[in-house]
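Novice: pasting the structure only:
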């Protein structure tokens, strides 16, 4: 029986979530249909463009993504605090980029005068919009419904394009976040679609590497902000160069189809996370196999279980084995 979204998302425990959406039956999101020879490769651009656009509208940061032939992987970070700071007009400006809103919200944005009762109603509406703009379900809805409409229009058909619901995993600590990001970024390599991270089209790692070559970071992805320190800016508390090197090294181990070993001196992230190369390679190649609703250390998963009223959470034993040092 499907779990309610409320039992899968707990901002008390983490702001980071891994979301996966899959097409139904033999529907093709991207790639080439080997049965008909028809190419859907151009749809990768649809997904990436829409995803990055939504990241600029919602108070939800995009940490990693990979657009595959019949599914998408996205790692998101919810920023409720940022949404709470927005003015009334800021909320409406963002919402109106996605939906028409109401007659009152349109009048307010045109600076027309409103009565007290109209203002009261508008404030209630804005509170709803504000909550939706840091809600992962609304983010994924605005992504998947848009792509489904475009694909059905192109295919000249109607009906369901995606599976009924997207899968969501709570990433409860730094080890889970970094391992999941690498798992997502390495999807094309594991699927033997690409040979290197920098050639993996429509992925966050390619986006990051191309920006890194210019000495920059992608403006539409969550930033890497360096090691933990006082007055930390918002972002992922590691070096972007270290992360890219680690993903590249991991990709080579996967690509060579052998056990592989990642030296600690060349991967300071692993050293800081307290993981060895075997644990890391297991996480970045079998992430979805071992965990379901949440991923993190045993202690963090126990807390998440309590806060979301789960009787049990699958993957607790693997968390103990793979993430006990984190």
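Specialist: It's in. Just so you know, these numbers come straight off a predicted model, no measurement behind them. Numbers count the residues shown, from 1 in each chain.

Novice: alpha carbons only for contacts and neighbour counts from here, please
Specialist: Noted.

Novice: so where do the helices sit in the protein?
Specialist: For the chain, the helices defined by DSSP state H cover 43-57, 80-85, 88-96, 103-109, 116-132, 136-155, 174-185, 187-190, 204-213, 240-255, 268-273, 277-290, 298-307, 316-323.

Novice: most tightly surrounded among the ones you listed?
Specialist: Counting by mean count of other C-alpha atoms under 10 Å, helix 174-185 has the highest mean neighbour count of the helices of the chain, with a mean of 25.

Novice: Okay, angle between that one and helix 277-290 too, please.
Specialist: Between the axes of helix 174-185 and helix 277-290, defined by axes from the mean of the first three to the mean of the last three C-alpha atoms, to 10 degrees, the angle is 70 degrees.

Novice: Which one of the helices of the chain lies nearest to residue 7?
Specialist: helix 298-307 (8.6 Å; C-alpha to C-alpha).

Novice: and the closest one with helix 316-323, angle?
Specialist: Using the same axes, to 10 degrees, helix 298-307 lies at 140 degrees relative to helix 316-323.

Novice: centre of the chain versus helix 298-307, how much separation?
Specialist: 21 Å (C-alpha atoms, centre = their mean, to the nearest Å).

Novice: Does anything pack onto that helix? Which helices or strands?
Specialist: The contact analysis (3 or more C-alpha pairs under 8 Å, 6 or more residues apart in numbering; DSSP states H and E) places helix 298-307 against strand 294-295, helix 316-323.

Novice: Show me what the shortest one is packed up against.
Specialist: Going back to what we said before, that points to strand 294-295. strand 167-171, helix 298-307.

Novice: With the longest one instead?
Specialist: Contacts of helix 316-323 with other secondary structure elements, assessed using 3+ C-alpha pairs under 8 Å, 6+ apart, are made with helix 277-290, helix 298-307.

Novice: closest to residue 119 out of those?
Specialist: Nearest to residue 119, of these and by C-alpha to C-alpha, is helix 298-307 at 36.1 Å.

Novice: relative to strand 167-171, how tilted is the closest one?
Specialist: Note on geometry: by the same axes, to 10 degrees, helix 298-307 and strand 167-171 are set 120 degrees apart in direction.

Novice: re the thing from before, now for the helices and strands packed on strand 294-295, which one comes closest to residue 319?
Specialist: Nearest to residue 319 among those is helix 298-307 (5.5 Å), distances taken as C-alpha to C-alpha.

Novice: Residues in contact with stretch 166-180: which ones?
Specialist: Around stretch 166-180, the neighbours that count as contacts under C-alpha atoms under 8 Å, 6 or more residues apart in numbering are 8-10, 13-22, 75, 140, 273, 280, 283-284, 287, 292-297, 300-301, 323, 326.

Novice: One more: stretch 58-66?
Specialist: By C-alpha under 8 Å, 6+ apart, the list of residues contacting stretch 58-66 reads 52, 55, 72-80, 82-83, 94, 133-134, 136, 139, 181, 184-185, 187-188, 202-205, 220-223.

Novice: try this one next to it:
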């Protein structure tokens, strides 16, 4: 039985979450539908662009992602402290890139004269929007709703596009975070969509190895789709690796990037039966440092959803589209 969101999302407990969204009736989000021969490959761009652009608007970092044929995985870090450093105008500018906002907010952004009462009303809006821009539920709403609308428009149909509300899972330990990231980055390889991680399109592992995200093109396409308003946007990179664990607060991943690449490669090879005899010989140092056994690692990183299925929580009920 799933648990309510309030028991699942707790910044004090962990800022990291694994999120999954699946299409209704397991129809195709992207890729080629083998029953009809119709290609939906272009939709991968929609969702990858949206994941990256929203992370740049929200105070949320993307640790890993993979866009599959009928679902997508994202590992996110909530960073509410980042939004606390934004000015009131920056908060409003970020929010109105996604939603129109009330007239008073528009006047404030345009530097029009407002009365003290109106300024107080704008201040109240800033407080609300600042919290929303650090919220997992609002991030997923802003990701999934435009994709669903555009896909339904393209398919000339109405109704649900996603089979249910997104599901999220708290990642409470370093092993859980590593397992989730590795599981997500290897999803296309396990599904037979790619031979190696670096060849798996629309994944964070490929983007980290061979960066090719085109900011100008992505922003232009999102504006054309009506999912984003034009504004001066600085694209946030994927959450960086910080090499080592320190006692001070860390914004990046507390791992070494070369070690992580070796770990992903090791795990991808280890899932093949004829490679298991060489596992211990090529055991990545990161597993030794974290005192994680080979058997435990392979089980967690290759069967992540199945092993932790009971800990997934459905997202909050649909949030009304607010001005």
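Specialist: The structure has been received and is ready for your questions. These numbers were taken from a predicted model, which means no experiment stands behind them.

Novice: I'd like the helices and strands packed on helix 298-307 of structure 1 written out as JSON lines, with distance to residue 67 of structure 1 added.
Specialist: Listed next are these as JSON lines, based on distance: least, C-alpha to C-alpha, whole Å:
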{"stretch": "strand 294-295", "distance to residue 67 of structure 1": "22"}
{"stretch": "helix 316-323", "distance to residue 67 of structure 1": "27"}
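
Novice: Can you tell me which residue sits nearest the middle of structure 1?
Specialist: By C-alpha atoms, centre = their mean, structure 1 has its centre lying nearest to residue 75, at 2.0 Å.

Novice: these two touch, right, that one and residue 21?
Specialist: No - using C-alpha atoms under 8 Å, residue 75 of structure 1 is not in contact with residue 21; the gap is 11.9 Å.

Novice: joint contacts of the two?
Specialist: Common neighbours of residue 75 of structure 1 and residue 21 are not found (criterion: C-alpha under 8 Å, 6+ apart).

Novice: re the thing from before, the helices and strands packed on helix 298-307 of structure 1: which one's closest to residue 249 of structure 1?
Specialist: Each of those has some distance to residue 249 of structure 1 by C-alpha to C-alpha; the shortest is helix 316-323, at 19.5 Å.

Novice: hmm, back to that, tell me which of the helices and strands packed on helix 298-307 of structure 1 approaches residue 2 of structure 1 most closely.
Specialist: So among these, strand 294-295 is nearest, using C-alpha to C-alpha, at 14.9 Å.

Novice: and that closest one, how far out from the chain's middle?
Specialist: How far strand 294-295 of structure 1 lies from its chain's middle: 14 Å, per C-alpha atoms, centre = their mean.

Novice: With stretch 284-292 of structure 2 instead?
Specialist: Per C-alpha atoms, centre = their mean, the centroid offset for stretch 284-292 of structure 2 relative to its chain is 26 Å.

Novice: if I look at residue 71 of structure 1, how far off is residue 246 of structure 1?
Specialist: Distance, residue 71 of structure 1 to residue 246 of structure 1, using C-alpha to C-alpha, to the nearest Å: 25 Å.

Novice: Likewise for residue 263 of structure 1?
Specialist: Going from residue 263 of structure 1 to residue 246 of structure 1 by C-alpha to C-alpha gives 10 Å.

Novice: Also residue 321 of structure 1?
Specialist: Distance from residue 321 of structure 1 to residue 246 of structure 1, by C-alpha to C-alpha: 22 Å.

Novice: Rebuild the helices of structure 1 as JSON lines, extending it with distance to residue 31 of structure 1.
Specialist: Formatted as JSON lines, the helices of structure 1 follow (distance: least, C-alpha to C-alpha, whole Å):
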{"stretch": "helix 43-57", "distance to residue 31 of structure 1": "8"}
{"stretch": "helix 80-85", "distance to residue 31 of structure 1": "36"}
{"stretch": "helix 88-96", "distance to residue 31 of structure 1": "32"}
{"stretch": "helix 103-109", "distance to residue 31 of structure 1": "41"}
{"stretch": "helix 116-132", "distance to residue 31 of structure 1": "32"}
{"stretch": "helix 136-155", "distance to residue 31 of structure 1": "13"}
{"stretch": "helix 174-185", "distance to residue 31 of structure 1": "17"}
{"stretch": "helix 187-190", "distance to residue 31 of structure 1": "12"}
{"stretch": "helix 204-213", "distance to residue 31 of structure 1": "18"}
{"stretch": "helix 240-255", "distance to residue 31 of structure 1": "21"}
{"stretch": "helix 268-273", "distance to residue 31 of structure 1": "33"}
{"stretch": "helix 277-290", "distance to residue 31 of structure 1": "22"}
{"stretch": "helix 298-307", "distance to residue 31 of structure 1": "37"}
{"stretch": "helix 316-323", "distance to residue 31 of structure 1": "33"}
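
Novice: rewinding a little: among the helices and strands packed on helix 298-307 of structure 1, which comes closest to residue 89 of structure 1?
Specialist: Nearest to residue 89 of structure 1 among those is strand 294-295; the distance by C-alpha to C-alpha comes to 35.7 Å.

Novice: circling back: the helices and strands packed on helix 316-323 of structure 1: which one's closest to residue 113 of structure 1?
Specialist: Between residue 113 of structure 1 and these, the tightest spacing by C-alpha to C-alpha is seen for helix 298-307, at 44.2 Å.

Novice: equivalent range in structure 2 for that closest one?
Specialist: Across structure 2, nothing matches helix 298-307 of structure 1 (TM-score structural alignment).

Novice: Would you reformat the helices and strands packed on helix 316-323 of structure 1 as CSV and include distance to residue 210 of structure 1?
Specialist: Shown next, in CSV, are those (distance: least, C-alpha to C-alpha, whole Å):
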stretch, distance to residue 210 of structure 1
helix 277-290, 22
helix 298-307, 35
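
Novice: re earlier: go through the helices and strands packed on strand 294-295 of structure 1 and name the closest to residue 128 of structure 1.
Specialist: Using C-alpha to C-alpha, these put strand 167-171 closest to residue 128 of structure 1, at 22.5 Å.

Novice: what's the average distance of the closest one to structure 2?
Specialist: For strand 167-171 of structure 1, the mean distance to aligned residues of structure 2 following superposition is 0.4 Å (mean C-alpha distance after the TM-score superposition for structure 1).

Novice: So which bit of structure 2 is that strand matched to?
Specialist: Under TM-score structural alignment, strand 167-171 of structure 1 corresponds to residues 167-171 of structure 2.

Novice: Determine how far that stretch lies from the middle of the whole chain.
Specialist: Between the centre of stretch 167-171 of structure 2 and the centre of its chain there are 12 Å (C-alpha atoms, centre = their mean).
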